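[1] Quick one: sequence and predicted model below, then my questions.
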Amino acid sequence: MKLLNIPFLFLILIWGNGYGQTHNITFEHLTTEQGLSQNDVNAIAQDKNGFMWFGTHDGLNKYDGYNFQVFQSNPNDSSTISSNLIFALEEDPRGYLWVGTTGAGLNLLDISTEKFTRFYHTPGNKEGLSNNFITQVVVSSKEEVWIATQNGLNLIRNTPLKSPVFEKFLVGTASKNPIQAIYEGGMARFGLALQVVCFTWCAMARSIR
């Protein structure tokens, strides 16, 4: 969630440098020519060591400022990422990277070993994900992991990372509850965007309003 501060800081720097004088702002472009696996970038995160992570339509990319390292799915190796189509990235305080895919569930990357653990929605499993289409992952100030999916909101509490229990919350009575975005606000509340409708999750009351 620290990445939310970057655009604001960036604007301050631009305004401060531009006040009373003119400066040319230049951007460095990172594309497949520099080693990025694919040019459609859906998610960006920065880990505690300063490395940048990019989720694309064709794999997860780690960038050290000079070179890209690409992580892609291998159907014969369950320790690789479950899909190359990535839409959500978030690092937790323990240094693990949560990776949400479109249609292939949630992944947990141990950055130190570069191994992935996969989590899927399985019909009938009350402790599993509510859906395999992940739209966003947010780690709250209480270090809880919130997962927005195309069918409801999921919460992981302080459970073993290798076998977490997903607590699920649905909005209304519709058969599908596509949540597009999550934002943590004050008073233990979260803002939820469901297509064009916004709701508030109250953590204390354990309800969506």
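    Ah, there it is.

[2] use CA for all of it now, contacts and neighbours both
    Will do.

[3] start to end distance for stretch 74-89?
    In stretch 74-89, first residue to last residue: 20 Å (CA to CA, to the nearest Å).

[4] try stretch 151-163
    Using CA to CA, one end of stretch 151-163 lies 21 Å from the other.

[5] Next, the buried residues of it.
    Under the neighbour-count criterion of 16 or more other CA atoms under 10 Å, stretch 151-163 has 151, 152, 153, 154, 155, 156 buried.

[6] Among those residues, pick out the one closest to residue 208, please.
    Of all the buried residues of stretch 151-163, residue 153 has the smallest distance to residue 208: 10.0 Å, by CA to CA.

[7] That closest one - that's part of a strand, no?
    Yes. Under DSSP: H, G, I helix; E, B strand; the rest coil, residue 153 sits within a strand.

[8] let's bring in a second one:
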Amino acid sequence: MKVHSKQLFYSILFLLIAARIQADEFLYKQMSISEGFPPYIQHIYTEENGFVWISSKQGLGKFNGYELKSYFHDNKNPYSLPGNEIYQIEEDSLHTLWILTNNGTVHYQPDTDRFIPVLDENGKALKATALCKLPGKILLTGQDKLYQYTYNEKQVKTLLQIKTPSPFLICKMVPWDTHTLLCISQWQGITLVDTRNGERRPSPLPNEREITHVLIDHDENIWATSYNRGITCFDRQGNIHATYNTENRKLSHNVILCLSEHKGKIWAGTDGGGINIIHPQTDSVTILKHLPGDKNSLPINSIQCLFQRDGQEDTWAGSVKGGLINIRHSIVRSYSDVPLGYTNGCDMKSHR
């Protein structure tokens, strides 16, 4: 009888350990304001070599894993940033880093640690607000114009004028099909632009003027957000596949500040509700959230931007008032710092 009881005990212990190991857990490392990081991080980009670039309205930063180097506009230095407000950071297929600022576009030259101005066909500084990578070329937009840069010519040329009755400030461009871009404006919603003639036409998504963020995933599903309305998933024809909000108890917050896709899951940074990870296959949501008193939880609940590079495990999050956060998947968690009797710290998962 004692032998059977001992075997039962070890069997139960093994099952508990196995369940603990399989539980979703994340490790967080915060690089805060006290370490020189800006409080509001608007953009993040990680290079293949591991450097992490971040931006705020006060300039640009390069993080090597140990220290942050900051870059600002300097009137006396022609190879400094042309402007301190960063619109986009992107690496092309030849591993050239493009930085779009409020006063011009530059290439970063790592050997000299300089920023080289990008000029148009007339020799003038290119002022672009968004960049989109396509096979063999890059498309940029600014002042209702579409520009093209080909890897063969290595020269920016004006492609066409976007036909619009009023200015439409594009902050993001996403390929829609072989000759159409889905263009997103921060305050004017979305529109489709034909890259052959510059014609604008409505997208199939309803209430397109109210849309604030759009993500097209690897399965061609369209994830869209509107202010304080959560997230809606559409097909290419504009039919709703799923909705996620606080009303149906799927999200922790309805104000979505950013969207990204990683390993088939949709990550959403919220304005006070942490990070919501949508699992489309099961229609479930994992919530990463700061829990007071639990230092193992997400350090801060307002997430402005997210970045994950294909083939890498790390997620980088830019917070509101909390600097930069590195997130890694883990199967180990320590409870040594959880206050006695504090039940939040003993949950294996910080999600619903």
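    Great, that's in hand. Owing to the predicted nature of the structure, the values given are computational and were not obtained by experimental measurement.

[9] Now the TM-score, please.
    After superposition, the two chains reach a TM-score (TM-score structural alignment, normalised by the length of structure 1) of 0.60; 153 aligned residues with a CA RMSD of 3.4 Å.

[10] Return the member of the buried residues of stretch 151-163 of structure 1 nearest to residue 108 of structure 1.
    Distance to residue 108 of structure 1 across the buried residues of stretch 151-163 of structure 1 (CA to CA) is lowest for residue 156, with 12.3 Å.

[11] any idea what the closest one aligns with in structure 2?
    Alignment note: residue 156 of structure 1 maps to residue 327 in structure 2; criterion TM-score structural alignment.

[12] how close does that match get to residue 132 of structure 2?
    For residue 327 of structure 2, the distance to residue 132 of structure 2 equals 27 Å [CA to CA].

[13] Could you do residue 31 of structure 2 as well?
    Separation of residue 31 of structure 2 from residue 132 of structure 2 (CA to CA) stands at 30 Å.

[14] Hmm, the match of residue 156 of structure 1 is touching residue 308, no?
    No. Using CA atoms under 8 Å, residue 327 of structure 2 makes no contact with residue 308, being 10.0 Å away.

[15] Quick check: neighbours shared by those two?
    Residues touching both residue 327 of structure 2 and residue 308 (CA atoms under 8 Å, 6 or more residues apart in numbering): 314, 315, 316.

[16] which among the residues you listed end up buried?
    315, 316.

[17] In helices, which of the shared contacts of residue 327 and residue 308 of structure 2 appear?
    Among these, none falls in helices (DSSP state H).

[18] Export the shared contacts of residue 327 and residue 308 of structure 2 to CSV and append columns for distance to residue 19 of structure 2.
    Shown next, in CSV, are these (distance: CA to CA, whole Å):
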residue, distance to residue 19 of structure 2
314, 24
315, 24
316, 27
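
[19] Just the shared contacts of residue 327 and residue 308 of structure 2: which are in strands?
    Among those, DSSP state E puts 315, 316 in strands.

[20] Of the shared contacts of residue 327 and residue 308 of structure 2, just say which sits nearest to residue 10 of structure 2.
    residue 314 (35.4 Å).

[21] Test my guess that that closest one contacts residue 330.
    No. Residue 314 of structure 2 is not in contact with residue 330 according to CA under 8 Å; the separation is 10.9 Å.

[22] Now the common contact residues for those two.
    When CA under 8 Å, 6+ apart defines a contact, no residue borders residue 314 of structure 2 and residue 330 alike.

[23] How far off centre is the host helix or strand of residue 16 of structure 2?
    For residue 16 of structure 2, the enclosing helix or strand under DSSP states H and E is helix 2-22. How far helix 2-22 of structure 2 lies from its chain's middle: 42 Å, per CA atoms, centre = their mean, to the nearest Å.
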